[in-house]
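Asker: Here you go, sequence then predicted model.
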Amino acid sequence: MKPGCSNGTRTSAPRFSFLTLTNFYRRETCSKRPSNAGLKRQKICSFGTSLLNMQLTDTFLHNIRNSFGAQGERWLVDLPDLLNKAARRWDLSLGEPFLLSYNYVCAATRSDGTQVVLKIGVPNREILSEMTALRLFDGQGACRLLEADDQNYTFLLERLDPGQMLTSLDDDEARTGIACQVMTRLWRPAPPELPFIPLSSWFAELNKLRPGHGGGTGPFPCWLVERVEALLPDLLHPSNPQMLIHGDFHHFNVLNSERSACGWLAIDPKGVVGPPAYEVGPLLINPWDDLLKSGDPVRITERRLAILSEHLGFTPAHLRDWGLCHCLLSAWWDMDESGRGGEYPLACAEMLAKAGV
């Protein structure tokens, strides 16, 4: 019995339990429903406009404080000034924010009437890598970077039209085929001098998992941890092709656009360098509500793996392995200090393990 495999926990994949996913869905939809009581408002001045209400939800405030600590607190204090600087610099009228997570993102209008998107982030390597990736993509496969203030981690983006997410399509096979077209337009060699995020640095975080749980796996399934530990040395071997990839490629980060030949473009790239097959990881476990409601997520996953394999040239088993690794990494990121969180990616790992490939 290996460390952390208490009570004879097996190392083979357990049976997929759809109830696990269903319970997660019920809890998430009940606990994350927005309410007016959860909004905090403050006034900011927007150059060329009247005063406008900036809505900062409790979730956004928690994300910033929890992820960035004192730096995040200072950034929240400075945010109105950063918005005003951007409005003056690029002659913008600022609109309402979109659904906020870890960056402030809002609609804006240029003096000539062009609709754009303004994005401001807490200074960190991911926001810098995103700006750098968008410059290199230069509108090929992704929205265009129109302006950037690197010093203040502020940038102006093309607003995609019509701008509906890939989730707006009902046909999952069609969605998967479109995803393949978009992601492969992004992949390219990464100039070594540019500040992109190595994929290996993300997975290096998993080296803390066993030491943090007395040599065991804690709340993470032993079979999954052992499987990923066995897979990663080969998957991340330096001899494997290294490409610039999106890094967070899923249905909510692909929008329809009249500018694109295939009709769709990506947004919010992380700007990651690593084996391109990792790109399917976030895609395979999204959109989570569709998988939950489908009644047969394993069958959907098997069909997705077949389509991805046909378009991308990797075996279904290889793509499935990357999906499993991403599930553990996602659960590691999601889990809080009390050991709660991460249920959904862990349930998806069971689903992937059941896929016949």
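Answerer: All right, it came through fine.

Asker: make it CA atoms for all contacts and neighbour counts henceforth
Answerer: Will do.

Asker: Could you list the buried residues of the top helix by length along the chain?
Answerer: Looking across the chain with DSSP state H, the single longest helix is helix 58-90. Using 16 or more other CA atoms under 10 Å as the test for burial, helix 58-90 gives 59-61, 63-65, 68, 72-73, 75-76, 79-80, 82-87.

Asker: Strands of the chain, residue ranges please.
Answerer: Taking DSSP state E, the strands of the chain run over residues 39-44, 52-57, 92-97, 103-110, 115-121, 145-149, 154-158, 162-165, 197-198, 243-245, 254-257, 264-266, 272-274.

Asker: Columns mean neighbour count and distance to residue 229 on top of the ones you listed, output as JSON lines?
Answerer: Output for these, formatted as JSON lines (neighbours: other CA atoms under 10 Å; distance: least, CA to CA, whole Å):
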{"stretch": "strand 39-44", "mean neighbour count": "12", "distance to residue 229": "42"}
{"stretch": "strand 52-57", "mean neighbour count": "18", "distance to residue 229": "38"}
{"stretch": "strand 92-97", "mean neighbour count": "21", "distance to residue 229": "41"}
{"stretch": "strand 103-110", "mean neighbour count": "19", "distance to residue 229": "32"}
{"stretch": "strand 115-121", "mean neighbour count": "21", "distance to residue 229": "33"}
{"stretch": "strand 145-149", "mean neighbour count": "17", "distance to residue 229": "38"}
{"stretch": "strand 154-158", "mean neighbour count": "21", "distance to residue 229": "38"}
{"stretch": "strand 162-165", "mean neighbour count": "15", "distance to residue 229": "34"}
{"stretch": "strand 197-198", "mean neighbour count": "18", "distance to residue 229": "18"}
{"stretch": "strand 243-245", "mean neighbour count": "25", "distance to residue 229": "23"}
{"stretch": "strand 254-257", "mean neighbour count": "22", "distance to residue 229": "31"}
{"stretch": "strand 264-266", "mean neighbour count": "29", "distance to residue 229": "31"}
{"stretch": "strand 272-274", "mean neighbour count": "26", "distance to residue 229": "18"}
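
Asker: Alongside the first one, take a look at this:
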Amino acid sequence: MIPAAFAEQTIAREGAPGRTWIEQLPGLTEHHLGRWRCTPTGPAVHGQVALIVPAVRDGEAVVLKLSFPHPGNRFESTALCVWSGVGAVRLLERDDADFALLLERVSGQTLSSATEDPWTVAGGLARRLAVPAPAGIPRLTSTLPGWSRQLLA
């Protein structure tokens, strides 16, 4: 079941393409759960641009993440491959055409709930994630001017 608030937000933000994607989302969800031999274990949740379905596969707790096909999401799977579970969630399967990821399930702990100093934790994560980007990934320097214009607008 697609959460109503997620469907409404997606359609409001993306218009007709968002509506089409939301209409296709139940089928995409079933397809990828079956393809990757996953059994759902709870209701779907969501962020701003993705549906997250908790599941289990071969006894391992996983999540299926289906993102709206947006240029900002295009390189997420590549980045997760490069990080290889070091400082980021581990990517188990990917379907770049459908913006579908099968990920290890991690705890809901955030920096605000960390027992260590949050700045120390964030600094450690930043060091682990600071790896050379593979060829073909847009550089932050090419992205920042657009972000600056959006923020100023």
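Answerer: Everything's here; your move. Everything numeric in this text was worked out from a predicted model, so none of it was measured.

Asker: What's the TM-score once they're superposed?
Answerer: Superposed pair, TM-score by TM-score structural alignment, normalised by the length of the second structure: 0.86. Supporting alignment: 152 aligned residues with a CA RMSD of 2.2 Å.

Asker: Distance-wise, check the residue nearest the centre of the second structure relative to residue 118 of the second structure.
Answerer: What sits nearest the mean C-alpha location of the second structure, by CA atoms, centre = their mean, is residue 65, with 5.8 Å. Using CA to CA, to the nearest Å, residue 65 of the second structure is found at 27 Å from residue 118 of the second structure.

Asker: likewise residue 34 of the second structure?
Answerer: Distance from residue 34 of the second structure to residue 118 of the second structure, counting by CA to CA: 39 Å.

Asker: do the same with residue 147 of the second structure
Answerer: Residue 147 of the second structure sits 26 Å away from residue 118 of the second structure, taking CA to CA as the criterion.

Asker: Name the residue in those two with the higher neighbour count.
Answerer: Between residue 147 of the second structure and residue 118, residue 118 has the larger neighbour count (other CA atoms under 10 Å), namely 14 against 11.

Asker: That one matches what in the first structure?
Answerer: Counting by TM-score structural alignment, residue 118 of the second structure corresponds to residue 175 in the first structure.

Asker: contacting residues for its match?
Answerer: By CA atoms under 8 Å, 6 or more residues apart in numbering, the contact set of residue 175 of the first structure is 166, 167, 169.

Asker: Pull up the gap between the second one and residue 351 of the first structure, please.
Answerer: Note on residue 167 of the first structure: its distance to residue 351 of the first structure, by CA to CA, is 20 Å.

Asker: what does residue 25 of the first structure give?
Answerer: Separation of residue 25 of the first structure from residue 351 of the first structure (CA to CA) stands at 15 Å.

Asker: more neighbours, these two?
Answerer: Between residue 25 of the first structure and residue 351, counted using other CA under 10 Å, residue 351 has the larger neighbour count: 25 against 17.

Asker: Check the gap between that one and residue 304 of the first structure for me.
Answerer: According to CA to CA, residue 351 of the first structure and residue 304 of the first structure sit 13 Å apart.

Asker: What does residue 87 of the first structure correspond to in the second structure?
Answerer: In the second structure, the residue paired with residue 87 of the first structure according to TM-score structural alignment is residue 33.

Asker: What distance do you get for the residue nearest to its match when sequence neighbours are not counted to residue 51 of the second structure?
Answerer: Leaving aside its chain neighbours, residue 33 of the second structure sits nearest to residue 39 (6.8 Å; criterion: CA to CA, 6 or more residues apart in numbering). According to CA to CA, residue 39 of the second structure and residue 51 of the second structure sit 16 Å apart.

Asker: Same check on residue 16 of the second structure?
Answerer: For residue 16 of the second structure, the distance to residue 51 of the second structure equals 18 Å [CA to CA].

Asker: Likewise for residue 137 of the second structure?
Answerer: 24 Å.

Asker: ditto for residue 42 of the second structure
Answerer: Per CA to CA, residue 42 of the second structure is found 13 Å from residue 51 of the second structure.

Asker: and if you look at residue 40 of the second structure?
Answerer: 13 Å.

Asker: Contacts only, for residue 65 of the first structure.
Answerer: Listed by CA under 8 Å, 6+ apart, the contact set of residue 65 of the first structure reads 72, 73.

Asker: how about it, what's its match in the second structure?
Answerer: Aligned by TM-score structural alignment, residue 65 of the first structure pairs with residue 11 of the second structure.

Asker: Against residue 135 of the second structure, how distant is its match?
Answerer: For residue 11 of the second structure relative to residue 135 of the second structure (CA to CA), the value is 33 Å.

Asker: Please apply the same query to residue 63 of the second structure.
Answerer: Using CA to CA, we find residue 63 of the second structure at a distance of 28 Å from residue 135 of the second structure.

Asker: Residue 7 of the second structure too?
Answerer: Separation of residue 7 of the second structure from residue 135 of the second structure (CA to CA): 35 Å.

Asker: Which residue, other than its chain neighbours, is closest to the residue nearest to the centre of the second structure?
Answerer: Nearest residue to residue 65 of the second structure, sequence neighbours excluded (CA to CA, 6+ apart): residue 52, at 4.6 Å.

Asker: The stretch 151-300 of the first structure: helices as residue ranges?
Answerer: For the stretch 151-300 of the first structure, the helices defined by DSSP state H, counting those that start in this stretch occupy 172-186, 199-204, 222-235, 280-284, 288-294, 297-312.
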